[in-house]
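>>> let me see the structure of the following:
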Amino acid sequence: MAHVFVGLLKDKPYENAFLYDMSGKKFRQVLWGDWLSLADDADLQPKGLKNNSKWVWVRWAWGDPDPAKRQLLKIKREFTSSARPLEIIFVDVGIGDGAVLISPERETAEGEPAEAGEERILVIDAGKEDHMRKFLDGRFKAYREGFNFHAAILSHPDSDHYNGFGRILSTEKITFKRLYHNGIVELNSDKGLSRLGGTRSGPGGVTDYLQKIVPDDATMRSLFAPSENRKNRYASVIGKGIAKNNVGEFRMLGVNLGAKEDGRTWLPEFAPSSRRPYTIEVLGPWVEYPFGPDNPSLRVFDKDLGKTKNGHSVLLRLQFGHFSVFFGGDLNRPAEMFLLQQYAGLAEWPSSKAERDAMVEAATQRLSSDVMKSCHHGSSDVTDEFIRAVRPAAFVISSGDQDANYVHPRPDLLGRLGKLGLGDSPVLLSTELQRSTRDIDHRELVGKLTKEIEELAKCDAAAHAAANFEAERSKKLKALLKKFGELALPSVAVDGAIYVKTNGEMLITAFKKETQDPKSKWFYYAYTLTGEGTLKLIPREGEH
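All right, here's what the predicted structure looks like:
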């Protein structure tokens, strides 16, 4: 099917793109990279329409079973492009993390291998509930028609990152070529580090390491085979992927565990030698070998279960052209301190400010990124030094409203991000803050419904004898059912998903407005590069 994509005007990046109906009225705002199916002559000629130098006609809702919803719409030709940007959607999964990365390929360029033209879609964490499954179904029709994803990445075994995969892996219609993880698995429901298989002391007894690491596919399948008892949620999720046979390979990711090139570790098939315009480097977890070269190990942080499995999150750095994005998992203070020392080549944490500044400068050479998925949902348990080493101009925070235990994002953390980010006004984007909820008080409606039900139940003999009793009762029951439907309205009117799109030369960060008007749907920030090669926010002139 012939198609184009919505373009972005490089010299006027804040000029919005719209679809117009046949009368010339605005129908819908569209965003850079949106797919547009082109209308053909058979669509246009019966209506006396044709494309010209200014306008392009497209099909809207052409696959809808209701013909009345199908429309021919037009868009200004200057807002169309044959190329699309790389896209990252930080899905609003409530409490937890979940992102989808969509590569920009559609067609194979001359001289490239055939597979180079295939888009690659990565699902990086999936939240705790059903939000990611619903997003994938809405975006890709995954559950209705089936879909083959390139990879799932489970950054670490916390339920607000992995449990959503249980819903996704529950059907054979969805497959993943690989499921990457950080090598740590939850073996039981114990409270302490025994949940991860216990610990053992390293040489000299100075550092403790996890006893159990799962580096390969065979070990994962033997641990969580369908015949094994499901003793915890993690086992249940992985077991579904094995039972449904929709994961081609389970594989640990970490520094030195991936595709190794030029002294660095890359996500397999995303290394520089893959001949694509983008790369994905693996920056964590930092794997050690204290027990020999064939025994990858992960150290214990603060003798604590949560800090250890969070601190060894899979860390990724995407580079596309001039722009980069850092995926920070659930890093915490001890893990960040350890990683900074490794990337700066230090044996101990520096004691003086001058030494810490030098460490940050050294680590920046590997960690520096334009956009950062902030660590641990906006927790304040992070270091200023790590934020400075990444030095992003934009931060994305994924958190939920019902986070009673942790209160994320922390207000003091937001202040630190604004202070430490790059530029005069770093942009802070939060799925929780961007989310718009309905102002609904169900108590009043429940009271009214209770009263009406009681009145219906009190009908006396005279009312029953009335000729129109059944008709009136039916009418009242229908009205009651309609009001009951109001109780089922979702509390979220507009989800807080955050979209990052780049073609390597321009970048935008976008989210939906609180209004549900399709003609005013999107708000976004556009970025370009300074002469020094750093990210620069293009100001939105004349706006409040």
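
>>> every contact and neighbour count from this point should use C-alpha atoms.
Noted.

>>> in the chain, which helix has the most residues?
Scanning the chain for the helix with the most residues, using DSSP state H, yields helix 469-487.

>>> buried stuff in that helix?
Leu480 (16 or more other Cα atoms under 10 Å).

>>> next SSE downstream of it?
Next helix or strand after helix 469-487 toward the C-terminus (DSSP states H and E): strand 492-494.

>>> what helices or strands is the helix or strand just after that next one leaning on?
For strand 492-494, the following helix or strand on the C-terminal side (DSSP H and E) is strand 498-502. Strand 498-502 sits against strand 86-90, strand 507-512, with contacts defined as 3 or more Cα pairs under 8 Å, 6 or more residues apart in numbering; DSSP states H and E.

>>> for the stretch 201-350 of the chain, what spans make up the strands?
208-210, 250-252, 259-261, 264-266, 278-284, 315-320, 323-327 (DSSP state E, counting those that start in this stretch).

>>> to compare against the first, here's another:
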Amino acid sequence: MPTDKKRKRTDDEPAPPVRRSPRKSAEEARKAQKEQAERDAEAKRLLFLEELRSEIRRRKPDPKGDSGDGNLYVSFVEVGQGDFAVLSTPGGKVILFDGGSLGTDHESIEGTKIPNSDADLIKRMRDVLADTKFLGQKNLIDILILSHPDGDHYNKLRKVLGNDYTIGKCYHSDSFGQYTSDKTSEFLFPRIGLTQQVVKNHDPGKVNGEVTLQGKPVQKKDTETNITVDRLDDDGGILIVDEGAACQISIIAAGVAHEYTNDGSDDTNRGSVVTLVQAHGQKLLMMGDATKNTEQFLLNTAKDRITGLDIVQIAHHGSVLTSSSQKFVNVVNPIEAIASSGRKLVKHRHPSKEVILRYVAKLKERPDIDKHVTYIWPPTGEGKVEAYESTKSVFSTGSRGTITRVFKASR
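Presented below is the predicted three-dimensional model:
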């Protein structure tokens, strides 16, 4: 007899097929294709990286140089309006800080362009990199730090590195795709083992932010997994090199976006990666184009760590408009201050007279510092460049040339 009741499915009967809309099925197919394409691209990139490393090893033997002798070495390379510094740790790790310059980097004192200046610049950058204090004949750069995506901080890396070097890790502010000048990101990506966008902008009690690598929160040291780097250090920085008591390197600011003060900066400069290097009881602070807002973040979150530095890289090439506030200079109170800037470059007017004099006023006379000239500029648009004589340890690479310093191991 007919009935309206729905018959129950028995346990051994197959479940009816789930009906999917054509639109949902198409979306899932596209997602699967995209994920597969990403896996294929990553596999292709890693294969290229391994093949390039194998080729380099065949071309360049890998004997040890002087790096790893227990000392820390750092060179601030003369690149005009730009930034390029090379560091080797006591244990022999090699770190690049930026690597760019604008086209005016090699003007003569009179301001006229010197023929082949770009070729000369690239040669000098490569020569420092290949110095035995750094890579020597080695071909692996352990870490590249890209402070921010302004071309004068990275646009020469393609020519400097070529197919002679590969990179273990890259820490950068902003997305990696922002480093477009001279197709740098496209060139670098297959040559880097791991890229990490770094954000370190949490200011407890004042500004909600984050401490992340590639979007993932940075964790404390995990004794179970023995993770020693890419973790929080004891003071809340992001530890990227850990050689025990000999050397520790931490990122202490990156991606700072909050406006503590109106310094006229943009998010790009304000978000510069700031790196603290500690070795053999001495401290070096690498500032990139950090601004007064970045400085205030550091004063709020890392004041004790940056007090009484041995060396500070003067932020933003010595600009007074955006950087080097008096209170920041008072706190860092360094033994030595170094600006990466050009020589008599009218377009940029770096370093600023006011910034140089702020540091000069804080520093003591040193018998090991000879009288030297630094070309400094009055405020933008006012007056001509001045030749400033001093016996204080404040330098500009444009006036002094490449500057190399060492933190020696105690014997």
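
>>> against the second structure, where does the longest helix of the first structure fall?
Alignment of helix 469-487 of the first structure against the second structure: no match, by TM-score structural alignment.

>>> and that helix, what does it pack against?
Here helix 469-487 of the first structure touches helix 442-457, going by 3+ Cα pairs under 8 Å, 6+ apart.

>>> what's the helix it packs on aligned against in the second structure?
Using TM-score structural alignment, helix 442-457 of the first structure corresponds to no residues of the second structure.

>>> can you tell me the centre-most residue of the second structure?
Ile145 (2.9 Å; Cα atoms, centre = their mean).

>>> could I get the strands of the stretch 201-350 of the first structure as CSV with mean neighbour count?
Below are these laid out as CSV (neighbours: other Cα atoms under 10 Å):
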stretch, mean neighbour count
strand 208-210, 20
strand 250-252, 24
strand 259-261, 16
strand 264-266, 21
strand 278-284, 24
strand 315-320, 22
strand 323-327, 24
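
>>> JSON lines for those strands, including distance to Asp384 of the first structure?
Listed next are the strands of the stretch 201-350 of the first structure as JSON lines, based on distance: least, Cα to Cα, whole Å:
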{"stretch": "strand 208-210", "distance to Asp384 of the first structure": "26"}
{"stretch": "strand 250-252", "distance to Asp384 of the first structure": "29"}
{"stretch": "strand 259-261", "distance to Asp384 of the first structure": "30"}
{"stretch": "strand 264-266", "distance to Asp384 of the first structure": "25"}
{"stretch": "strand 278-284", "distance to Asp384 of the first structure": "19"}
{"stretch": "strand 315-320", "distance to Asp384 of the first structure": "18"}
{"stretch": "strand 323-327", "distance to Asp384 of the first structure": "16"}
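
>>> so which of the ones you listed is nearest Ile498 of the first structure?
Distance to Ile498 of the first structure, taken as Cα to Cα, is lowest for strand 323-327 among the strands of the stretch 201-350 of the first structure, at 13.5 Å.

>>> and that closest one, how far from the second structure on average?
For strand 323-327 of the first structure, the mean deviation from the second structure after alignment is 1.0 Å (mean Cα distance after the TM-score superposition for the first structure).

>>> now that strand: which residue numbers in the second structure?
Using TM-score structural alignment, strand 323-327 of the first structure pairs with 282-286 in the second structure.

>>> neighbouring contacts of that stretch?
Contacts with stretch 282-286 of the second structure, where a contact means Cα atoms under 8 Å, 6 or more residues apart in numbering, come from 274-278, 306, 309-313, 407.

>>> ok, now stretch 453-472 of the first structure?
Against stretch 453-472 of the first structure from outside (Cα under 8 Å, 6+ apart): Arg473.

>>> can you give me the end-to-end distance of that stretch?
Using Cα to Cα, to the nearest Å, the end-to-end distance of stretch 453-472 of the first structure comes out at 14 Å.

>>> please apply the same query to stretch 268-278 of the second structure.
End-to-end span of stretch 268-278 of the second structure (Cα to Cα): 26 Å.

>>> other SSEs contacting the helix ranked longest in the second structure?
The single longest helix within the second structure, with elements called by DSSP H, is helix 22-59. Judged by 3+ Cα pairs under 8 Å, 6+ apart, helix 22-59 of the second structure is in contact with strand 166-172, strand 192-200.

>>> re earlier: return the distance of the match of strand 323-327 of the first structure from the chain's centre.
On the basis of Cα atoms, centre = their mean, to the nearest Å, stretch 282-286 of the second structure sits 14 Å off its chain's mean C-alpha point.

>>> could you do stretch 127-144 of the second structure as well?
On the basis of Cα atoms, centre = their mean, stretch 127-144 of the second structure sits 17 Å off its chain's mean C-alpha point.

>>> can you list the buried residues in it?
The neighbour-count check on stretch 127-144 of the second structure (16+ other Cα under 10 Å) flags 128-130, 133-144 as buried.

>>> farthest pair in the residues you listed?
By the measure Cα to Cα, Gln137 and Leu144 form the most distant pair in these, at 18.1 Å.

>>> surely Ala85 of the second structure is in a strand?
Yes - Ala85 of the second structure forms part of a strand when assessed by DSSP: H, G, I helix; E, B strand; the rest coil.

>>> count the residues that sit near the closest residue to it other than its chain neighbours.
Nearest non-adjacent residue to Ala85 of the second structure, counting by Cα to Cα, 6 or more residues apart in numbering: Phe76, 4.5 Å away. Using other Cα atoms under 10 Å, Phe76 of the second structure has 23 other residues around it.

>>> residue contacts, the corresponding residue of the first structure for Phe76 of the second structure?
Aligned by TM-score structural alignment, Phe76 of the second structure pairs with Phe90 of the first structure. The neighbours of Phe90 of the first structure, taking Cα under 8 Å, 6+ apart as the test, are 97-100, 396, 398, 431, 497-499.

>>> residue in the first structure paired with the residue nearest to the centre of the second structure?
Under TM-score structural alignment, Ile145 of the second structure pairs with Ile153 in the first structure.

>>> separation between its match and Lys476 of the first structure?
Note on Ile153 of the first structure: its distance to Lys476 of the first structure, by Cα to Cα, is 52 Å.

>>> also Asp401 of the first structure?
For Asp401 of the first structure relative to Lys476 of the first structure (Cα to Cα), the value is 37 Å.

>>> now do Pro268 of the first structure
63 Å.

>>> return the most buried member of the helices and strands packed on strand 498-502 of the first structure.
strand 507-512 (a mean of 22; mean count of other Cα atoms under 10 Å).
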